[in-house]
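[1] Need a 3D model of the following:
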Amino acid sequence: MRHGKKFNHLGRTTSHRSALLSNMACSLIEHKRINTTVAKAKALRVYVEPLLTKGKDDTTHNRRTVFAYLQSKEAVTELFRTVAPKIADRPGGYTRIIKTGFRQGDAADMAMIELVDFNDIYNPNAEEKKTTRRSRRATPKATETVAEVKEAPAKETKTEEPKAEAADSTEEKAGE
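    Just a heads-up that it's a prediction; the model follows:
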């Protein structure tokens, strides 16, 4: 009997379910948001939030514990280097699930799960990135070279005419 057991098995065996949640957690940490079904998103939230809490305290023990769940060095590094400093002052609730409608093929209820502190739209108090202003204006040298290229064919035709005149004048001198 399963009285009081609220755990969603997601229609999978235990090993398949743990592999699924591990891979989804790695993708969420690396990409900051993923699209999935609502049921999987809710199961993922329960799976990943304790790992994010462990990520706040960077110790060898916590790194090994998180690695045991994620099985990805890149995801563990990303969690402890970039995600943990952003969520350090948050007491919980690191993820947000936004329902996005129904999937075309089987009408499954879809959702986007994301890390709350990495969304700039919903998080207006976040520090804005300072970007350098870049200009694509042409430099004076580039302008001169363009002008020279445009004038170059005109100069060639002008230079050819005097040469021809010079040749005529030399022939006239030779004829005299």
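
[2] drop to CA atoms for contacts and neighbour counts, all remaining ones
    Will do.

[3] residues of the lengthiest helix in the chain that come out buried?
    For the chain, the helix with the greatest residue count under DSSP state H is helix 140-175. When burial is assessed from 16 or more other Cα atoms under 10 Å, helix 140-175 yields no buried residues.

[4] my read is Lys99 is in a strand, agree?
    Yes - under DSSP: H, G, I helix; E, B strand; the rest coil, Lys99 sits within a strand.

[5] What is the neighbour count of the residue lying closest to it once chain neighbours are set aside?
    Counting by Cα to Cα, 6 or more residues apart in numbering, Lys99 lies nearest to Ala111, which is 4.1 Å off, once chain neighbours are set aside. Using other Cα atoms under 10 Å, Ala111 has 23 neighbouring residues.

[6] Please provide the structure for the following sequence as well, for comparison with the first:
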Amino acid sequence: MKPACEIRYSHSASILTSIIFFFLLLLFIDFKFLGATRFSADLMAYSNSFISWVIFLIIVSSFLITIKAMISPSLIFAADTLGIKIGKGVFINRIQSIPWSSVNIITEGEIRVRSTSRGEKVSTLPAIKIIFNETIDLGDIGTEFARPESKHNFIIASTLFDSPIDTAIAELSYLKKAAT
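    From the prediction side, this is the model:
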């Protein structure tokens, strides 16, 4: 069943990062296995060391992680008739499924986010606040624009939704009423 409301983490820099790691990998393979055609002979002695294998493994794992982020972006939030799914983490995404019976209130709130592009400016954005009953423990893992405020409530910046905040709240409230 396709969720009625879904937000996934998809970082546009993943493509650029993946390309950079790919070229680093090619450069390292040329350096390590093809005789270092572009490097001086004194670097060739360094290529047989343990550190070069560690560097190789770091490059390969970073490349695979960025490819994973491009191909299947991590779930941040999804809602359907069964309940709410909240993703915790970006690269290792643990999904917590919460039934609608555990959701108490869906309301409008505010979220404070830092903008590093403008010199660590903190701004306040409108957000959707979902409050759960005491049986739900969300922990503290989230992204900057979607995270738990406490162990029992979750806040999502309205900029992540395709629709206006009022429409998104109405849609979530309708799903809750339809399920209960």
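
[7] TM between them?
    Superposed pair, TM-score by TM-score structural alignment, normalised by the length of structure 1: 0.22. Supporting alignment: 57 aligned residues with a Cα RMSD of 4.7 Å.

[8] residues in contact with the helix or strand encompassing the residue nearest to Lys99 of structure 1?
    Ala111 of structure 1 is part of strand 109-115 when elements are defined by DSSP states H and E. The contact list for strand 109-115 of structure 1, computed with Cα atoms under 8 Å, 6 or more residues apart in numbering, reads 28-29, 32-38, 41, 94-103.

[9] Which positions within it qualify as buried?
    Neighbour-count burial for strand 109-115 of structure 1 flags 110-115 (criterion: 16+ other Cα under 10 Å).

[10] go on, stretch 34-42 of structure 1?
    34-38, 40-42.

[11] Go through the residues you listed and flag which are in strands.
    34-37 (DSSP state E).

[12] Now tabulate these in a markdown table and tack on distance to Tyr47 of structure 1.
    What follows is those, written out as a markdown table (distance: Cα to Cα, whole Å):
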| residue | distance to Tyr47 of structure 1 |
| --- | --- |
| Ile34 | 15 |
| Asn35 | 16 |
| Thr36 | 15 |
| Thr37 | 15 |
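
[13] Would you map the strands across structure 2?
    Taking DSSP E as the test, the strands found in structure 2 are 5-9, 74-79, 83-88, 94-99, 103-115, 121-132, 146-150, 153-157.

[14] And those: which comes nearest Ile19 of structure 2?
    Of all the strands of structure 2, strand 5-9 sits nearest to Ile19 of structure 2, with 19.1 Å by Cα to Cα.

[15] how far off strand 74-79 does the closest one point, in degrees?
    Counting by axes from the mean of the first three to the mean of the last three Cα atoms, to 10 degrees, strand 5-9 of structure 2 lies at 170 degrees to strand 74-79.
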